[in-house]
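In: Next come a sequence and a model predicted from it.
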Amino acid sequence: MGLSKVKHYLDMVDFGHTLFGLPFAYLGAFLARDGIPSAYQLIWITVAMISARTAALSLNRLIDLPFDKANPRTSEWVLPSGRLAPTKVWVGVFILLVILFYSAAQLNQLCLKLAPLAVIVLWGYSYTKRFTWWCHLILGLAIGIGTVGSWIAITGTFDWQPFVLGMAVACWIAGFDTMYACQDIEFDRKQGLYSIPARFGEKGALIFSAVFHAFTVVFLVASGLILNMGIWYFTGVAIATAVLVYEHIIVRPGDLSRVNFASFKINRYVGLIIFIMSLVDIL
């Protein structure tokens, strides 16, 4: 694959947006250790997260290709525009899944045993828009399991505590994905696709988005109480809450001009803020 194709591939999978999931994945590991995990563990957690996230987004682009070609908003994206061949993307998916399984094996046996379940969730999400408007929350759950997986990578045990933090991640992702999907209301309705905006309209979707983000804060607070976190963690939650509130101030019914800014520019700082403040608390 030439350098231009590599660039197209990185553009297709929005590689920079991997920042969305990594801070919460690292947080799961740090909280499980109640300190700093080993460099070995952090390296393989990072490789597992990047390979899983990249494979999942590649699958989503491949499975949604007919719709992306028909949608004026997405028709010039890398895959619909023909700048990258679907066969090459499929090859990339299977290479990434091999890397994911290898990474899981380097962490512990429970991670390896649970890796197929993670792949089923990541693969299956791309079909949910065909039958349920809860697809946004399912996307959130698919990303939220990364936090649980990082906890398991450290402890080697299946505990309930990380699921609370995982639900915070799920609601956070569902909130901004619902907001972002408001751009495709008419297209989704014409194509018979399911989404919260297509079902409830722009105003209803933004209400759902706000509710999802409210639950994000609830689960973050609950996770902090369960894990006996201190003032720095809860300060981080307060700052992250302010960021989420700001998103809903600048994106209103009838004015989606700043939806990309809200969803992909400032939203990425939520996980980073929580991680940094939690790290200060832990240390």
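Out: Happy to help now that I have it. Predicted model, so just to flag it, every value in this text is computed and none were measured. Residues are numbered from 1 along each chain as shown.

In: rest of the way, CA atoms for contacts and neighbours
Out: OK.

In: Could I get the contacting residues of the residue nearest to Ala85 when sequence neighbours are not counted?
Out: Excluding its sequence neighbours, the residue lying closest to Ala85 (CA to CA, 6 or more residues apart in numbering) is Leu79, at 7.0 Å. Leu79 is in contact with 12, 61-62, 65, 85-86, counting by CA atoms under 8 Å, 6 or more residues apart in numbering.

In: Could you do Ala262 as well?
Out: For Ala262, the contacting residues are 247, 250-251, by CA under 8 Å, 6+ apart.

In: Over to Ala153?
Out: Contacts of Ala153 were listed using CA under 8 Å, 6+ apart, and they are 29, 41, 45, 104, 107-108, 111.

In: ok now whichever strand or helix holds it, how far from the chain's centre?
Out: Assignment of secondary structure by DSSP states H and E places Ala153 within helix 135-155. Averaging C-alpha coordinates over helix 135-155 and over its chain gives two centres that are 9 Å apart (CA atoms, centre = their mean, to the nearest Å).

In: same question, stretch 93-104
Out: With CA atoms, centre = their mean as the basis, the mean position of stretch 93-104 lies at 18 Å from the chain mean.

In: now do stretch 150-166
Out: The chain centre lies 17 Å from the centre of stretch 150-166; the measure is CA atoms, centre = their mean.

In: Next, the distance between the ends of it.
Out: The first and last residues of stretch 150-166 sit 11 Å apart, counting by CA to CA, to the nearest Å.

In: and the comparison structure, right after this:
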Amino acid sequence: MSSSTNRYADASDIVANNWLERRMPPGWRPYSRLARLDRPIGTWLLLFPCWWSIALAQSAGNQPPDLWLYLLFALGAMLMRAAGCTVNDILDRHYDGRVARTSTRPLPSGQITLRQAIVFLLALLAGGLAILLALTPAALLLGVASLLLVFPYPLMKRITYWPQLWLGLTFNWGALMGWAAVENALAWPPVLLYIAGIFWTLGYDTIYAHQDKEDDALIGLKSSALKLGERTRPWLIVFYALCIAFMGAAGIMAEIAWPYYLGLAAVAVHFTWQVTTVDIHGPRNCLARFRSNRFVGWLLLAGLVLAGLAG
């Protein structure tokens, strides 16, 4: 194996020989990698805004937690994250082969064909539609509308230094859908929560993008990491401060109980840790800070659920 090939293997974002792949037939493994089942953090980041919004609506309405609704959104997030990754890899297959971290993904490495990837995508979308049909009409319409954000996302890194903003618009759409699945309508609290999520994504995905900035610059792709460069840390402070502010405003508008603000304070502490310890020149450090955002999801969700119980 050449030193170049070794470099690609060492830098790959695929988790080799993970527990899930060891338990599935070999023919399924490329699809598991295409869906990023070995890296569930993306599913969590897509799911938490949905769960937050469900909990916010139920806490505001003094309703008990609806575990079936939480389960439906969990399955939907898994399917739609897989669909989004598949769209991304289809459109980026020629670029991915030139980036060390992505060169061993199923499409650029030839593990599956373009036609197979498209059939897989259609199956995922069909599964997502089946889940949408089990929700309220308002949530169904919002779910269909989300495709207008999902499909263009992979193109954003070619035309703007702010693809992270488009990802924020896309990944936090569940903040609108969760409330709509409970109330069959929208209101200001989920809109404010949606805006908060956009700033959250701007923060964590800028950190994530610092892993690829050298390769991105060489092949002409753009990102907020390249745009901000050494100014990243102060901008992270801005993004995360606005996230906290809009999360707080969502709670105030929903008139939910005080435990929510304990969760929000814990999130602020975690953001402070991210900003003060991130090393934008250390890929492993950036990946760890990015993955740590699952704690943000759990902390805020805990505050919301406790607020519902206290209310």
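Out: That came through fine. All of these numbers come straight from a predicted model, not from anything done at the bench.

In: would you list the contacts of Leu79 of the first structure in TSV and tack on neighbour count, secondary structure and distance to Val169 of the first structure?
Out: Shown next, in TSV, are the contacts of Leu79 of the first structure (neighbours: other CA atoms under 10 Å; DSSP: H, G, I helix; E, B strand; the rest coil; distance: CA to CA, whole Å):
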residue	neighbour count	secondary structure	distance to Val169 of the first structure
Met12	19	helix	23
Arg61	22	helix	22
Leu62	19	helix	25
Leu65	18	helix	27
Ala85	13	coil	33
Pro86	16	helix	30
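
In: which residue numbers in the second structure go with the helix holding Ala153 of the first structure?
Out: On the basis of TM-score structural alignment, helix 135-155 of the first structure is assigned to residues 163-183 in the second structure.

In: Among the contacts of Ala153 of the first structure, which ones are in helices?
Out: Residues from the contacts of Ala153 of the first structure lying in helices, with DSSP state H as the criterion: 29, 41, 45, 104, 107, 111.

In: farthest-separated two in those?
Out: Longest distance between any two of these is 13.9 Å, between Ala29 and Ala104; criterion CA to CA.

In: neighbour-wise, which of the two wins?
Out: Each of Ala29 of the first structure and Ala104 has its neighbours counted (other CA atoms under 10 Å); Ala29 has more, 28 against 24.

In: Spatially nearest residue to the residue mapped onto that one from the second structure (excluding sequence neighbours)?
Out: Residue-level alignment of Ala29 of the first structure against the second structure, with TM-score structural alignment as criterion, gives Ile54. For Ile54 of the second structure, ignoring the flanking residues on the chain, the nearest one in space by CA to CA, 6+ apart is Gly178 at 4.6 Å.

In: wait, what's in contact with Lys113 of the first structure?
Out: If you count contacts by CA under 8 Å, 6+ apart, Lys113 of the first structure has none.

In: if I line the two up, what does it land on in the second structure?
Out: Using TM-score structural alignment, Lys113 of the first structure sits opposite Leu141 in the second structure.

In: Kindly report the same for Asp64 of the first structure.
Out: Residue mapping for Asp64 of the first structure onto the second structure gives Asp92, with TM-score structural alignment as the criterion.

In: just Leu193 of the first structure next, same as before
Out: Residue pairing (TM-score structural alignment): Leu193 of the first structure is matched to Leu221 of the second structure.

In: For its match, pull up the helix or strand it's in.
Out: Counting by DSSP H and E, Leu221 of the second structure is part of no helix or strand.

In: Could you measure from the match of Ala29 of the first structure over to Tyr161 of the second structure?
Out: Distance of Ile54 of the second structure to Tyr161 of the second structure, computed by CA to CA: 33 Å.

In: now Pro259 of the second structure
Out: 38 Å.

In: higher neighbour count, these two?
Out: In this view Pro259 of the second structure and Tyr161 are compared by other CA under 10 Å, and Pro259 has more residues nearby, 20 against 17.

In: ok now do Gly204 of the first structure, which residues does it touch?
Out: Taking CA under 8 Å, 6+ apart as the test, what Gly204 of the first structure contacts is 196-197.

In: just checking, it is part of a helix?
Out: Yes. When DSSP: H, G, I helix; E, B strand; the rest coil is applied, Gly204 of the first structure is found to be in a helix.

In: Counterpart of it over in the second structure?
Out: Structural correspondence for Gly204 of the first structure with respect to the second structure (TM-score structural alignment): Arg231.

In: what ranges do the helices span in the stretch 101-250 of the second structure?
Out: Chain-ordered helices for the stretch 101-250 of the second structure, with DSSP state H, counting those that start in this stretch as the definition, fall at 114-132, 137-145, 147-150, 153-159, 163-171, 174-183, 188-209, 213-219, 224-228, 232-254.

In: can I get these in TSV with distance to Arg81 of the second structure?
Out: Compiled in TSV, the helices of the stretch 101-250 of the second structure are given as follows (distance: least, CA to CA, whole Å):
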stretch	distance to Arg81 of the second structure
helix 114-132	9
helix 137-145	13
helix 147-150	10
helix 153-159	13
helix 163-171	9
helix 174-183	12
helix 188-209	15
helix 213-219	23
helix 224-228	22
helix 232-254	22
